[in-house]
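J.: quick one, structure for this:
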Amino acid sequence: MLTDRQRQVVDLKDGKGLTFKQIGEQLGADKASVHKSYHAAKKKLADKQARLDPGIRKTLDKLGMGELPGLHSGWVHKEDAETGEWASSYFFLGKDGAPEAADLEAVLEDAVANVFRGDLAKPARPQPVGENLLVVDIADLHIGKLCVFEETGFAYDRAEAVRRGIEGTRALLERAQKHGVAHILFVLGNDVIHIDKPGRTTTSGTPQDTDGTLAVMFDDALAFYVACIDMCRQVAPVTVLYCPSNHDWFTGFALARAVRAWFRDCPEVNASDYNTSHNHRKYFRFGANLLGFTHGDGAKEADLPALMLDEVPQHLDGGRRRYWYLHHLHHKIGKRGRGTQKRQTEKDLIGMTVLRDDAGLEDTQAPQIEYVRSPSPPDGWHHRNGYVNRQAVEVFLHCPHDGQVARFTGWF
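T.: The predicted model follows:
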C-alpha cells in the first residue's frame, strides 16, 4: 500500500511536473529521500499494473487508458472515436497492498456499496408511451467465445460480443420506441457466457476456444446486462426473465442473481425470485399474450404446447395469443399450427431466409414457436461442420390484444 508521502511525491512529480529538488523543498525533505520515495511508489504501481488481465490491459492501452495509478477497480466502457473500437470490461486490482485484517469488513462494505452497485440515479420511473410489450431477447451472445478470422472468416472475442450486444440493443430499442412501448421484458441467459468451468469447458465438459478467463467473462456479462437494462429502464418499466442454458448453467444462474441484486433498489426494474430462478421453462403474461421461454436444449419442441397447457392452466382463458421463444440453434426457425398441421413459416438457411406464405394463421390457440437469432458467429468447430448462421439480434413487439405485431432485427 502506498504511504501518504509516496502518494504526495507521485502527485507532485507526475501530476504537477516538479523536480525532486522542488518536491523536497515543498515537503521539507532532502532530494535523496524524495527520489527514493518516488521510485518505491512507482515499483508498487508497476506491480499492480502487472496483475491486470492481459486482454483488458491491451484494450485499455488501445483506448489511451493504460495508466492505472491509484485505482482499486472499475469498468472499462468506452469507444475509440477514431477506430470505433468499443470495450466494456470490469477489472479488479485491489488496494496497493493486501488489506489489514481489521480493514477487511470495511473493504467488503465498500465493494458492495460502490463496485457492485453503481449509480442507480439515472431515470425516475419512466412515463411510457403506447401500450405494447417489447421483448428484448439478446440470445446466445457467448461472451468469451473466440473466433479466429483466418480460420472462420469471422473475428469474435469478448469485446466484440459485448459491443454487438449493447449496440444492437441500443439500435433496436430506438427503433421500437416509435411504435409505443409500455413495458419491456428483458431476457437473460441463453448462453450469455461461453463456458461454465475454469478449465474452459461448458457445463457438461465440452472444451471451447475462449478469450479470457471465466472471471472476466462473468464481469463482462454483468457490464453488458447493466448497460442494456439501464437503457431499457429509461424507456419503460422492465421485467427481467432468465433462461438457463447448456454452456453456462451455473454461471448464468449466478449472473442472473447478480443482476437482481444490482437493481434491487430500482422500482422500475422487476427481477423476481421466480424470474431469476433455475427453472428451465418460464412464462410471462401480458394482456392476451401468454409467452413461454426456454433455451431449447431441454424439453422436446413437440411437447412445448402441452407443457404450456399443463404448467400455467390459470392463464389459458385470458392468454389466447400463445408463443414459445426458443434459442440454442443460433438461427431463425418459425412454426405455426398444431400436431400434424404444424407448418414451418420461416427458416434461416446458409446465406438466405426462406419464408412461406401458405402456412395459415387460423389456429390462433396453438402456440407460435420461434427460435431467436444469435449475434455470435461460428467458431472453428461449427465452421468446419458447415454450421454458419446469419448473425443478428432481435426484439419483439406484442400488442396486449393482437399478440406479436412486429419484430425488429439488427444484422451483423
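J.: contacts, neighbours, all on C-alpha from now
T.: OK.
J.: measure Arg285 to Thr169 for me?
T.: Per C-alpha to C-alpha, to the nearest Å, Arg285 is found 23 Å from Thr169.
J.: so the nearest residue to Ala171 once chain neighbours are set aside: helix, strand or coil?
T.: What sits nearest to Ala171 in space, not counting adjacent residues and going by C-alpha to C-alpha, 6 or more residues apart in numbering, is Gly410, at 7.6 Å. What DSSP: H, G, I helix; E, B strand; the rest coil gives for Gly410 is strand.
J.: wait, Gly410 touches Arg170, no?
T.: No - at 10.2 Å, Gly410 and Arg170 do not qualify as touching, with contact defined as C-alpha atoms under 8 Å.
J.: which one's more surrounded, Arg285 and Thr169?
T.: Thr169 (24 against 16; other C-alpha atoms under 10 Å).
J.: before we compare anything, build this one as well:
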Amino acid sequence: MAARKHDDDTIIAALTGRTVTAAAEILGLHPRRVAAHKARLARKGWSPEHDMTKTVPDGFHLKGTSTLYKDGAPVVQWVKTSIDHERQAELIREACQAMSEDLPQVEPRMACNSYLSHLLAAYPIGDAHIGMRAWGEETQGSDWDLAIAERVQCGAMAALVDMAPACEQALIINCGDWFHADNMEGTTSRSGHILDVDGRYAKMIRVGVKVMRQCIESALMKHARVRVCNVIGNHDDTGAIWLSIALSHIYANEPRVTIDTSPAPFMYHEHGKVLIGMHHGHSCKPDRLPGVMATDQAQAWGRTEFRYWYIGHVHHQSVKEYSGVTVESFNTLTAKDAYSAWGGYRAQQNMKCIIHHAEFGEVGRHTVNPNMLKGEVAA
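T.: As a prediction, this is how the structure comes out:
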C-alpha cells in the first residue's frame, strides 16, 4: 500500500465515526500509521471518545482540557495550551523564507584591493537594541531613538572599517539583541517585560535591516569576503532568524558575502589557528562556554591554538581567560534606557574591531565611541 501525505483535517474527517482500520482504507495508509496519527492528534486535543474535539493551533502544546457536563452531556469545554517555542521558530523560519524570496537582490561587485590573506577583521557588535527609546533627562545619559541608532551604528562601523587593515576576511558579529523588541506589543517574548520603544514595529524593522546592510556595505569597501552572524538574543528570538533569512536573499547573488542562517544559539568561525565562538550570553554562563566549544568543535579545537568566545547581553566589557579559551563580553553603542538607569547599570558605550592573525591570534584592535561620531550621517 503506497503511503500518502494527508493534513490533519483529512485524517480527522476519515477517523470521525470510523475505526482505525476503516480510516486506513480511506486514507490509503497502514493501520499502524493511522493509529500513530490518532495518538498525535490526541496530544493536540482531538480525541472524540473523551469529548475532545478541538485541536490546538500549530505552534502550541496541549496542557489539558476541562469539561463541564450537565446530565451526562458536555456543555462547556476549556482547552489549556502552552507555546511550543521550537515549532513556532520553525514556522517563523518558513514564513520568512517564503516572504524573502521576492526581495530585491544586490548585484555582485568585483573586489578592487590587494588583501592580507593572513588577517581577519572581526567586528563584534554589542547589543544594538535598535528600536529602543531613551530620554536623557530621565536616564542621566544621552537621548536615544531610531534616528540616533542609525547614525551612530552606521558611523561606528564605517569608522572601524576605515581604521582596519585590508584583511581578506571580515566577520560581522551581531552579538544578539539587534532589535529591542520582538513583537507588536513592545515586550520581550520570554518574560513579557514592557519595553521603551521608538515608533512602530515595522519602522524598527526598516531601520534595523538598513543599518545591517550599511554595515555589510562598509565592510565590502575594505575586505574581500564578509561573513555575517546574527546571534539570537533574548530580546529578538525571532528577529535574528528572519533578519538572517532576509539578508541571505538580498545577497544571494553576491559571492563575497556569506550570511549564516543557522538558528543555533552557538556559532563558530575558524581562521588558521584561530577559533571564534559567538553566543549572546543569556542562556549559558561564561564558565561553561569553554566546554561547549570543546564539545561542539572538537576537531577545530585540535587544529587551533587561539580560541575566543565573543558574547553580549551584559552591556559591559569583561575579559576572562579560561583553560584554552578567552571569553569576552562587549559594550554597546546604545544609550541606557530607563530599566538600565534605574538598575544602576553604567557601562561605557563603544564598538571594537579586532584583528586576528592566522598564526598568532589577536594582534590588534580599534575602538570607537559615540562622541567620536557626532555629525556623522548614515549613508
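J.: just give the TM-score of the two.
T.: Overlay of the two chains. TM-score (TM-score structural alignment, normalised by the length of structure 2): 0.68; 268 aligned residues with a C-alpha RMSD of 1.8 Å.
J.: what's the counterpart of the residue nearest to Ala171 of structure 1 in structure 2?
T.: Residue mapping for Gly410 of structure 1 onto structure 2 gives Val368, with TM-score structural alignment as the criterion.
J.: that match touches Ala156, doesn't it?
T.: Yes - taking C-alpha under 8 Å as the definition, Val368 of structure 2 is a contact partner of Ala156 at 6.3 Å.
J.: which of those two has more neighbours?
T.: Neighbour count, other C-alpha under 10 Å: between Val368 of structure 2 and Ala156, Ala156 has more, with 27 against 19.
J.: and what about that one, helix, strand or coil?
T.: helix.
J.: quick one: map Met351 of structure 2 onto structure 1.
T.: Aligned partner of Met351 of structure 2 by TM-score structural alignment: Val393.
J.: which non-adjacent residue is nearest its match?
T.: Using C-alpha to C-alpha, 6+ apart, the nearest residue to Val393 of structure 1 is Gly410, at 5.2 Å.
J.: list the contacts for that neighbour?
T.: 168, 171-172, 392-394 (C-alpha atoms under 8 Å, 6 or more residues apart in numbering).
J.: what is the burial count for the counterpart of Gln297 of structure 2 in structure 1?
T.: Using TM-score structural alignment as the criterion, Gln297 of structure 2 maps onto Val312 of structure 1. Here the count is done by other C-alpha under 10 Å, and Val312 of structure 1 has 14 residues near it.
J.: quick one, strands of the stretch 201-350 of structure 2?
T.: 225-230, 257-260, 267-271, 274-279, 306-311, 318-322, 325-329 (DSSP state E, counting those that start in this stretch).
J.: want to throw these into TSV with distance to Ser340 of structure 2?
T.: As requested, the strands of the stretch 201-350 of structure 2 are exported to TSV (distance: least, C-alpha to C-alpha, whole Å):
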stretch	distance to Ser340 of structure 2
strand 225-230	24
strand 257-260	31
strand 267-271	28
strand 274-279	22
strand 306-311	19
strand 318-322	18
strand 325-329	17
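J.: of those, which is nearest Leu27 of structure 2?
T.: strand 257-260 (40.5 Å; C-alpha to C-alpha).
J.: any residues touching that closest one, and which ones?
T.: Contacts of strand 257-260 of structure 2 (C-alpha under 8 Å, 6+ apart): 225-230, 244, 247-248, 251.
J.: the same query, at a cut-off of 7 Å, please.
T.: 225-229, 244, 247-248, 251 (C-alpha atoms under 7 Å, 6 or more residues apart in numbering).
J.: of those, closest to Thr188 of structure 2?
T.: Using C-alpha to C-alpha, Ser244 is the member of these that lies nearest Thr188 of structure 2, at 19.7 Å.
J.: the alignment partner in structure 1 of that closest one: how many residues sit nearby?
T.: Alignment note (TM-score structural alignment): Ser244 of structure 2 maps to Ala256 of structure 1. Ala256 of structure 1 sits with 27 neighbouring residues when counted by other C-alpha under 10 Å.
J.: which parts of structure 1 are helices?
T.: Ranges of helices in structure 1, per DSSP state H, are 4-10, 20-27, 31-50, 54-62, 104-110, 149-152, 158-177, 214-233, 249-262, 304-311, 380-384.
J.: how far off centre is the last one?
T.: Its chain's average C-alpha position is 24 Å from that of helix 380-384 of structure 1, according to C-alpha atoms, centre = their mean, to the nearest Å.
J.: same question for the shortest one.
T.: Shown here is helix 149-152 of structure 1, whose average C-alpha point lies 25 Å from the average C-alpha point of the whole chain (C-alpha atoms, centre = their mean).
J.: so stretch 48-64 of structure 1 corresponds to what in structure 2?
T.: Under TM-score structural alignment, there's no match for stretch 48-64 of structure 1.
J.: residues near the aligned residue in structure 1 for Arg227 of structure 2, how many?
T.: Taking TM-score structural alignment, Arg227 of structure 2 has Thr239 as its aligned residue in structure 1. A count of nearby residues for Thr239 of structure 1, using other C-alpha under 10 Å, gives 20.
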